[in-house]
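[1] Predicted coordinates and the sequence they were generated for:
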Amino acid sequence: MSDKTKHNETDLPLSAKQMKFAQLLANPDDRRSRRAKIREVGVSPSTAYRWLKDDSFLEYLNDQIERYTEGHLATAWNSLIRQMKRGDTKAIKLFFELKGKYKQEIEVTEKRKLEDFF
């Protein structure tokens, strides 16, 4: 198998080192410095920083971040619900914003104010 793997059909191939570096950067449990991650991958800092400017690498990195965050949505949602149950008004507002209710309510209220004005 080649050291290069296609990210998807339209992207340029990424090397195994690039993919490993992206995975290390995206992993929220890995709290080491960027420099330590670069050393682990075995490339020069200038090479790693060049990768960070490459669209194909950044797309792969964003995909890796998305995979990590998708796995934690339920945890975040449960935490938000617990905060709401404790009466945290910021959590309640965020909940309604996420559900698309808060903005609509403001728009309806503003529209009613304008109708009353005219």
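    Yes, it's here.

[2] C-alpha from now on. contacts and neighbour counts both.
    Fine.

[3] Give the closest residue to Ser44 in space, chain neighbours not counted.
    Closest residue to Ser44 apart from its sequence neighbours, by Cα to Cα, 6 or more residues apart in numbering: Ile38 at 7.1 Å.

[4] Sorry, slip of the keys, the one I care about is Trp51.
    Phe57 (6.1 Å).

[5] Show me which positions of the helix or strand harbouring that neighbour end up buried.
    For Phe57, the host element (DSSP states H and E) is helix 55-70. When burial is assessed from 16 or more other Cα atoms under 10 Å, helix 55-70 yields the following buried residues: Ser56, Phe57, Tyr60, Leu61, Asp63, Gln64, Ile65.

[6] Following the chain past it, name the next helix or strand.
    Past helix 55-70, the next helix or strand by DSSP H and E is helix 73-85.

[7] here comes the other one, which I'd like you to weigh against the first:
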Amino acid sequence: MAEKFDESIDIDTRRGTKIGLTGKQIQIAQILADPSETRTITKMCEDEGVPRRTFYNWVGRAEFIDFVNSLVEKRTDAELAGVWGALARKARTGDSAAIKLFFEMKGKYKSVQEINHNFDSLSDEEREKRIQELMNKVGDSSNS
């Protein structure tokens, strides 16, 4: 597994240099995308020899943030099968929250919300507008 991980870093490094990131920016991006990283920004900058101001300048660049996000996406995709398995195991034990989440993720469960509202004091136009706002809030666009 470590061999494959090292290979993916090489691919990410090449991609980072293609978009104009330095080796240090790529290194910091990889740290930021690491879910096991627990250091504060201050401590990470100190340990990695990057001034905090420089770090925050990098974070202000779309290329840097896009690169970090692509690393996060890649790592979360790599965990997907394991997470689905853990969720399914938990649901099979009867855990109602896991069962609900499982069905939500599969698009087989929709939350039902009840809305009570008094429209008596509104004009017809105001009433229609308010109904549309409420429908949009609960995610129903069928009244559009």
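    Received, thanks. Since we're looking at a predicted model, the values are computed, not measured.

[8] would you turn the buried residues of helix 55-70 of the first structure into CSV with distance to Lys4 of the first structure?
    Below are the buried residues of helix 55-70 of the first structure laid out as CSV (distance: Cα to Cα, whole Å):
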residue, distance to Lys4 of the first structure
Ser56, 13
Phe57, 12
Tyr60, 13
Leu61, 16
Asp63, 17
Gln64, 17
Ile65, 21
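
[9] now, which of the residues you listed sits nearest Lys17 of the first structure?
    Phe57 (10.9 Å; Cα to Cα).

[10] My guess is that closest one contacts Ser15. True?
    No: Phe57 of the first structure is beyond contact range of Ser15, at 9.7 Å (criterion: Cα atoms under 8 Å).

[11] which residue lines up with the residue nearest to Trp51 of the first structure in the second structure?
    In the second structure, the residue paired with Phe57 of the first structure is Phe64, using TM-score structural alignment.

[12] Among the buried residues of helix 55-70 of the first structure, find me the one that's closest to Trp77 of the first structure.
    Out of the buried residues of helix 55-70 of the first structure, the member with the shortest distance to Trp77 of the first structure (by Cα to Cα) is Ile65, at 17.9 Å.

[13] quick one, what contacts the residue lying closest to the closest one once chain neighbours are set aside?
    The spatial neighbour of Ile65 of the first structure that comes closest, neighbours along the chain excluded (Cα to Cα, 6+ apart), is Ala26 at 5.0 Å. Going by Cα atoms under 8 Å, 6 or more residues apart in numbering, Ala26 of the first structure touches Leu61, Asn62, Gln64, Ile65, Tyr68.

[14] Could you measure from Ala26 of the first structure over to Asn62 of the first structure?
    Distance of Ala26 of the first structure to Asn62 of the first structure, given as Cα to Cα, to the nearest Å: 8 Å.

[15] try Met19 of the first structure
    12 Å.

[16] Which strand or helix spans Lys103 of the first structure?
    Going by DSSP H and E, Lys103 of the first structure is in helix 101-117.

[17] Now do that helix: distance to the chain's middle.
    How far helix 101-117 of the first structure lies from its chain's middle: 32 Å, per Cα atoms, centre = their mean, to the nearest Å.

[18] a strand runs through Thr5 of the first structure, doesn't it?
    Yes: the assignment for Thr5 of the first structure (DSSP: H, G, I helix; E, B strand; the rest coil) places it in a strand.
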